[in-house]
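A.B. asks: What would the 3D arrangement of this be:
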Amino acid sequence: MNTSTPSVTVPATDRATAALADWLIRDLTALLLEQAGLPDPQRLRRLPTITAAHIGKPSKLRRHVRALEQVLGQVDRHLHASTSPPGLGAQSVPAVPNEIFDVAADVAGTVADYGSPAAALANRTVLIAAAVISDGWGMIEASESWSNTAQSYCAFITRLWRDEPQAQVLVDPG
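C.D. replies: Next comes the predicted model:
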């Protein structure tokens, strides 16, 4: 498994921030919830696409915040109700590449600077779902989740290159 997932840097525009936040909330978070067997990934996929207007006026992200708060509540209740791991055995590989955790944390901080906790809530959900998968409680093995999340990120980078030509991809050779 290649551990050098490319990291993307984008110009600090509302459009680029919106694209990153949308991917984090509607794609990555939903994907990890699904892979972890946690509720309700479809709720996040049904949210409206995040646009630059949402970033420029964070009150427009209230629907996203409410959905993420409800999902986190469901996840918490689900985890407290579980008496034993329903999935696979403990895994020795991470469920998500570290670079993706870094991107998620960066997006969470950026969106929080604009005045909305939406991406921070998504980041928290990603961390919980990844832990569930890594601990062997997920619906798939951690190595498969690692591949799926890396693939999601690479697909996002491809779209971003097309839509935001100033984006740069940096690969850590180390």
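A.B. asks: When you work out contacts or count neighbours from here on, use the C-alpha atoms and nothing else.
C.D. replies: OK.
A.B. asks: mind listing the helices for this protein?
C.D. replies: 14-22, 30-36, 41-45, 52-56, 62-81, 98-114, 118-134, 142-163 (DSSP state H).
A.B. asks: Throw these into a markdown table and include mean neighbour count and distance to residue 169, thanks.
C.D. replies: Formatted as a markdown table, the helices of the chain follow (neighbours: other C-alpha atoms under 10 Å; distance: least, C-alpha to C-alpha, whole Å):
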| stretch | mean neighbour count | distance to residue 169 |
| --- | --- | --- |
| helix 14-22 | 22 | 14 |
| helix 30-36 | 24 | 23 |
| helix 41-45 | 18 | 26 |
| helix 52-56 | 18 | 21 |
| helix 62-81 | 16 | 28 |
| helix 98-114 | 18 | 12 |
| helix 118-134 | 24 | 21 |
| helix 142-163 | 18 | 8 |
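A.B. asks: just so I know, which of the ones you listed lies nearest residue 8?
C.D. replies: The minimum distance between residue 8 and the helices of the chain falls on helix 142-163, with 7.1 Å, by C-alpha to C-alpha.
A.B. asks: ok and the closest one relative to helix 118-134, angle-wise?
C.D. replies: 150 degrees (axes from the mean of the first three to the mean of the last three C-alpha atoms, to 10 degrees).
A.B. asks: So which elements touch helix 142-163?
C.D. replies: Judged by 3 or more C-alpha pairs under 8 Å, 6 or more residues apart in numbering; DSSP states H and E, the packing partners of helix 142-163 are helix 30-36, helix 118-134.
A.B. asks: one more to line up against the first:
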Amino acid sequence: MKTNMPVVTVPATDRATAALADWLIRDLTAVTLEHAGLPDPQRLRRLPPITAAHIGKPGKLRRHVRALEHVLGQVDRHLRAGAHLREHGLGTESVPAVPTELFDVAADLAGTVVERGSPAAALANRAVLLAAGVIGRGLGVVDASATWSATAGSYCAIIAQLWRDEPQAQVLVDPG
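C.D. replies: Sure thing, here's the model as predicted:
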């Protein structure tokens, strides 16, 4: 499903990177886990907001990394146990649960944060991919179209915040 969703470009400031990383971990990841019926999205929401200081000194993201590793461990155990298949039956749908552009944004952000010295965004990206796969196969607790709308709305909100807070930000729309 091609959407031509706006893609924001911002100066590579610690503040902009922090805002996007915070959105990825505490919002996008938590929403997709929740909609998939996977364990412990609230753990991510309870994390402290990511600030420019976290990005400037990635060791400050250790708490976020530990929380994501814990959540991913729970998700892996949950999926290996086949809990979704017993609870929801075998799904046959294959519908995107997250706009493709958001996967691209998450992957790019994961690379940026890894380059700064922390795997936090990469772990969040993995969790989003797992949860989106569950939802896309019709095995979540919320259908794919509702998740797609929620995640797109969440992304639009962070774009608006960045555009307001970062005067150098540009919004680009891929004409393809």
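A.B. asks: Quick check: TM-score for this pair?
C.D. replies: Here the TM-score for the pair of chains, by TM-score structural alignment, normalised by the length of the first structure, is 0.95; 174 aligned residues with a C-alpha RMSD of 1.4 Å.
A.B. asks: Can you convert the helices and strands packed on helix 142-163 of the first structure into JSON lines and add a column each for distance to residue 93 of the first structure?
C.D. replies: Listed next are these as JSON lines, based on distance: least, C-alpha to C-alpha, whole Å:
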{"stretch": "helix 30-36", "distance to residue 93 of the first structure": "15"}
{"stretch": "helix 118-134", "distance to residue 93 of the first structure": "7"}
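A.B. asks: For residue 151 of the first structure, see how far away the nearest residue to residue 87 of the first structure once chain neighbours are set aside is.
C.D. replies: The shortest distance from residue 87 of the first structure to any non-neighbouring residue, by C-alpha to C-alpha, 6 or more residues apart in numbering, is to residue 137 (4.4 Å). Residue 137 of the first structure sits at a distance of 22 Å from residue 151 of the first structure (criterion: C-alpha to C-alpha, to the nearest Å).
A.B. asks: Check residue 65 of the first structure too.
C.D. replies: Distance from residue 65 of the first structure to residue 151 of the first structure, by C-alpha to C-alpha: 26 Å.
A.B. asks: and what of residue 117 of the first structure?
C.D. replies: 26 Å.
A.B. asks: Repeat that for residue 9 of the first structure.
C.D. replies: Residue 9 of the first structure is 18 Å from residue 151 of the first structure, by C-alpha to C-alpha.
A.B. asks: Please apply the same query to residue 98 of the first structure.
C.D. replies: From residue 98 of the first structure to residue 151 of the first structure the distance is 14 Å (C-alpha to C-alpha).
A.B. asks: rewinding a little: do you know which of the helices of the first structure lies nearest residue 172 of the first structure?
C.D. replies: Comparing the helices of the first structure under C-alpha to C-alpha, the one sitting nearest is helix 98-114, at 9.6 Å.
A.B. asks: residues in the second structure aligned with that closest one?
C.D. replies: On the basis of TM-score structural alignment, helix 98-114 of the first structure is assigned to residues 100-116 in the second structure.
A.B. asks: contacting residues around the matching stretch?
C.D. replies: 1-2, 5, 7, 17, 20-21, 24, 55-56, 58, 119-122, 125, 129, 152, 155 (C-alpha atoms under 8 Å, 6 or more residues apart in numbering).
A.B. asks: how close does it sit to the first structure?
C.D. replies: With mean C-alpha distance after the TM-score superposition for the first structure, stretch 100-116 of the second structure departs from the first structure by a mean of 0.3 Å once superposed.
A.B. asks: any idea how far residue 91 of the first structure lies from residue 29 of the first structure?
C.D. replies: In this view, residue 91 of the first structure and residue 29 of the first structure are 20 Å apart by C-alpha to C-alpha.
A.B. asks: Also residue 155 of the first structure?
C.D. replies: Residue 155 of the first structure is 15 Å from residue 29 of the first structure, by C-alpha to C-alpha.
A.B. asks: can you check residue 1 of the first structure too?
C.D. replies: 22 Å.
A.B. asks: Same question for residue 10 of the first structure.
C.D. replies: In this view, residue 10 of the first structure and residue 29 of the first structure are 21 Å apart by C-alpha to C-alpha.
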